[in-house]
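Build the 3D model from these lines:
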Amino acid sequence: MYNDFSKWFCEYDTGEEPAIMNTFSLTDIKKKNLSDVYHFIYYHPDCSKQSIANALEISLPTVSQHLSTLLEERLIEKAGQLASAVGRRAAAYRIIPDARIAVGIEILDKKVYITALNLYGKKEAKERYSLVFHADDLYFDDLQKLVKEFMQKYRYREEQLLGIGLGIQGLTSPDGARVTYGKILDCTGWSIGRFAGYFRVPCRFLHDAECASNSELWENPQISDAIYLSIGQHLGGAVILGGELQKGLTGKSGTFEHMSLVPDGRTCYCGRKGCAECYCSGEFLAGPGMEPEEFFAKKEQGDAACLERWEEYRRYLSMLINNLHMVMENTIILGGNIASLFSEEDIAAVRADVLQRSTFLDDVSYIIQGKCRSDAVSIGAALPFIKEFLRDIGTEAAM
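Okay, the predicted model is just below:
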């Protein structure tokens, strides 16, 4: 698993130089060894130098060199000594989870959520701030002040920060530099330049549904092929194939919210009529003036109006789920802050509605509830920076 140098080498005829020598240098191998040592400690905390050397099949002096580098970089630390019946007890090593952090922001119309993740993708800190959205540079001025206030409150140093992701209700360019479609917040064409200018780390926009699916993939690494439905105030989605998010040719894959569900139905914010957004979003379920938590509490108490709306909502949601399953016969994950409020009985009711609608009377256990129950957008906005750090650790650490 860790020592896969063999795949770097090529078959060659007698008398010829191996192709690898023209491509990979000793520095490349050194970088890979450093990365392997770090990743072994990452997945096997409180391990010894000898266990690292045995697992990676590299020499103790080589391991010692890389441990020294990682200790100097303050990426790992000694964690006491391992128990031993005989002889000298070996030092145990583990990574420092908050040696680096990533910040994710969920941008909504009247508030923002700011979350910090450590290198295990675990939530270190979270704050909610009131901030009325307006797509101009003055908004960025206010937002950067909140980020710096957040950093100061939790005593994060600038050198700890890997990057800042801004989860937004809109489609974004591949590089995350601008919003390509932002009807909900009226921010199409908005550039991240002014905000990024306040920081010395990468900053990028991410579609909120992409953020939520990032969070789910992190919590559910065994997921291979699935459709992710992000059910929040608004509806969103993502297609996952081979454990990777599929964005499509122009980044519009998974925009299930704009599939036509009811011909000539309600008017969607996109200007068309009958979109799934109008019938499967939290806005439709709870209605104006009622928080989702209040709606589900009333439903559980037997409120007639809430029960009637819940049945109507399930009818449309089951229609959407069945349609999606006809296109891709994969797991369908119900995520987002509204779906996180579904009880086991609610999930069972949705499955029953889908089964009733299904042509093939399928086993509807393919419909599952997401594991990431809260802060999925702000967490998912930060996760790409964690993943990039883990991928590039051998390159970024001092050699």
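
For the rest of this, base every contact and every neighbour count on C-alpha atoms.
OK.

residue nearest the centroid of this protein?
Centroid check for the chain by C-alpha atoms, centre = their mean gives Asn214 as the closest residue, at 2.4 Å.

Not counting its neighbours along the chain, what's nearest that residue?
Nearest residue to Asn214 in three dimensions, chain neighbours excluded: Gly380, at 5.0 Å (C-alpha to C-alpha, 6 or more residues apart in numbering).

Sequence B follows; please return its structure for comparison with A:
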Amino acid sequence: MATHRLNSMEVKRMNRNAIYRYLYHRESTSIQEIAQALNLSLPTVTQNLKELQEKELIVETGLFESTGGRKAKSLACNSVAGYALGLDVTRNHVGIVLIDLSGKVVKNVRNLFPFANEESYFQGVGRLVEDFVEECGIDRSKLLGAGIALPAILTGDRQSVSYATVIDFKGGHVQRFAEYIPYPCILSNDANAAGFTELWGEQDMHNVVYLSLNNSVGGSFIVDNQIYAGKNHRAGEFGHMTVVPEGRACYCGQKGCVDAYCSARILSDSTGGSIVEFFRLLGEGQEPQRTIWEEYRNYLVVTINNLRMLYDCDVILGGYAGAYMEDYLDSLRELAAAKNTFEPDGSYLRVCKYKLEATAVGAAMELVTDFIDSI
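Below you'll find the predicted structure:
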């Protein structure tokens, strides 16, 4: 079998990318540390660092303490060398975030803007994006693009929508947004984007199941830090697992789906649509919130246990409801452990670390990831 021999340009690019990634995961480091860690010569590291500095991708942050000789320069990634936009498109809202290359949220906003598969809607989204960028006051030439997350199943090339019931966009194409957003646009599934956010920057966790408890239930399965899409790009549709045969009607047309029992609406409908108010009243032990929560929790625990049995990895609760479950995590772990055939505790269960606009952030992070890959 013929093997591809790397040419000098490919080797140079691989070294440059390795050096940038090494810097990316550290607050600061020195030329000597990079050379030693990556087993590269000092001249090779020095030349690549010079190129990265010329592109303003790294900066000098000072000097390390002397160990007897000349003080080594302290180097770090320039997190404001680029920015990415993320949009979370839902049935009733458009959330927008701007992140820098480190993943830090620079600004975010959520607009009440009901989805409609009409020209005026996409024009309106374009205006919202442009107004938002103007308010951010950044150099537009540094914008990598806009990641657009949808509650929909995408085609393999992620250019269009193959299935959508939450929003009326089946068959819709990324160009519908790109026509009015003057930056490179990519589409993401909303739950996959949120799950991707949770693994960002994690060095010791590479496999995880993310359960998105929004007004519709979704999720993602991440293996070796990569979204597992499945043969038909429907992996992670946890909201349509059956938990009660012939149970409550689901919006998909089936009965007994997880969505019909674990949607955030089950909770927020008791407080006029406010999930914040639901958990405030629950914290006070108020009725009917306490009774609603106990029933909701029982179905949620069944779902969690099923996911643990299927994938044998950490399970993260996210979405509107998951973001407020920190105070109830211990009891959820106890109940999950009681159903577990193999384990005495539920320490595998976690609550999302991104409480605000996780979906929009994840959509933006995909652009940052692509940018880092290209260095």
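
What TM-score do the two superposed chains give?
Once superposed, the chains reach a TM-score of 0.91 (TM-score structural alignment, normalised by the length of structure 2), with 374 aligned residues with a C-alpha RMSD of 2.4 Å.

Residue in structure 2 paired with the residue nearest to the centre of structure 1?
Matched to structure 2 by TM-score structural alignment, Asn214 of structure 1 sits across from Phe196.

mean deviation of the helix ranked longest in structure 2 from structure 1?
Looking across structure 2 with DSSP state H, the single longest helix is helix 289-311. Helix 289-311 of structure 2 differs from its equivalent in structure 1 by a mean of 1.6 Å after superposition (mean C-alpha distance after the TM-score superposition for structure 1).

which residue numbers in structure 1 go with that helix?
Under TM-score structural alignment, the match for helix 289-311 of structure 2 is residues 306-328.

what's the answer for stretch 225-243 of structure 2, then?
Using TM-score structural alignment, the partner range for stretch 225-243 of structure 2 is residues 243-261.

Please state the offset of the matching stretch from the chain centre?
Offset of stretch 243-261 of structure 1 from its chain centre (C-alpha atoms, centre = their mean, to the nearest Å): 16 Å.

ok, which stretches of the stretch 201-350 of structure 2 are helices?
In the stretch 201-350 of structure 2, the helices defined using DSSP state H, counting those that start in this stretch lie at 259-262, 264-268, 275-283, 289-311, 319-322, 329-339.

Now render those as a markdown table, adding mean neighbour count.
Below are the helices of the stretch 201-350 of structure 2 laid out as a markdown table (neighbours: other C-alpha atoms under 10 Å):
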| stretch | mean neighbour count |
| --- | --- |
| helix 259-262 | 27 |
| helix 264-268 | 22 |
| helix 275-283 | 17 |
| helix 289-311 | 17 |
| helix 319-322 | 25 |
| helix 329-339 | 18 |
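
Out of these, which gets nearest to Val105 of structure 2?
Across these, the minimum distance to Val105 of structure 2, taken as C-alpha to C-alpha, is reached by helix 319-322, at 17.6 Å.

Tell me which other helices or strands the closest one touches.
On a contact count with 3 or more C-alpha pairs under 8 Å, 6 or more residues apart in numbering; DSSP states H and E, helix 319-322 of structure 2 meets strand 208-213.

what about the residue lying closest to Asp392 of structure 1 once chain neighbours are set aside, which helix or strand?
Using C-alpha to C-alpha, 6+ apart and skipping the chain neighbours, the partner closest in space to Asp392 of structure 1 is Ser35 (7.9 Å). Assigned by DSSP states H and E, Ser35 of structure 1 belongs to helix 26-43.

Just the buried positions in whichever helix or strand comes after that helix, please.
Per DSSP H and E, helix 26-43 of structure 1 leads on to helix 49-56 as the next helix or strand towards the C-terminus. Residues of helix 49-56 of structure 1 classed as buried under the neighbour-count rule (16 or more other C-alpha atoms under 10 Å) are Lys49, Gln50, Ile52, Ala53, Leu56.

quick one: what's aligned to the third one in structure 2?
This points to Ile52 of structure 1. Per TM-score structural alignment, Ile52 of structure 1 is aligned with Ile34.

which residues sit in contact with its match?
Ile19, Tyr22, Leu40, Val45 (C-alpha atoms under 8 Å, 6 or more residues apart in numbering).

Go again with 10 Å.
By C-alpha atoms under 10 Å, 6 or more residues apart in numbering, the contact set of Ile34 of structure 2 is Ala18, Ile19, Tyr20, Tyr22, Leu23, Leu40, Ser41, Leu42, Val45, Thr46.

quick one: which two of these are the most distant?
Largest separation among the contacts of Ile34 of structure 2 by C-alpha to C-alpha: Leu23 and Ser41, giving 16.4 Å.

Among these two, which residue is more densely surrounded?
The residue with more neighbours, out of Leu23 of structure 2 and Ser41, is Leu23; 19 against 13, by other C-alpha atoms under 10 Å.

ok, for the alignment partner in structure 1 of the more buried one, nearest residue in space, not its chain neighbours?
Leu23 of structure 2 maps onto Ile41 in structure 1, with residues paired by TM-score structural alignment. With C-alpha to C-alpha, 6+ apart as the criterion, Ile41 of structure 1 has its nearest non-adjacent residue at 5.7 Å, and that residue is Arg94.

Leu241 of structure 1 now?
In space, Leu241 of structure 1 is closest to Asp225, 4.4 Å off (C-alpha to C-alpha, 6+ apart).

Let me know the secondary structure of Gly80 of structure 1.
Secondary structure assignment for Gly80 of structure 1 (DSSP: H, G, I helix; E, B strand; the rest coil): strand.
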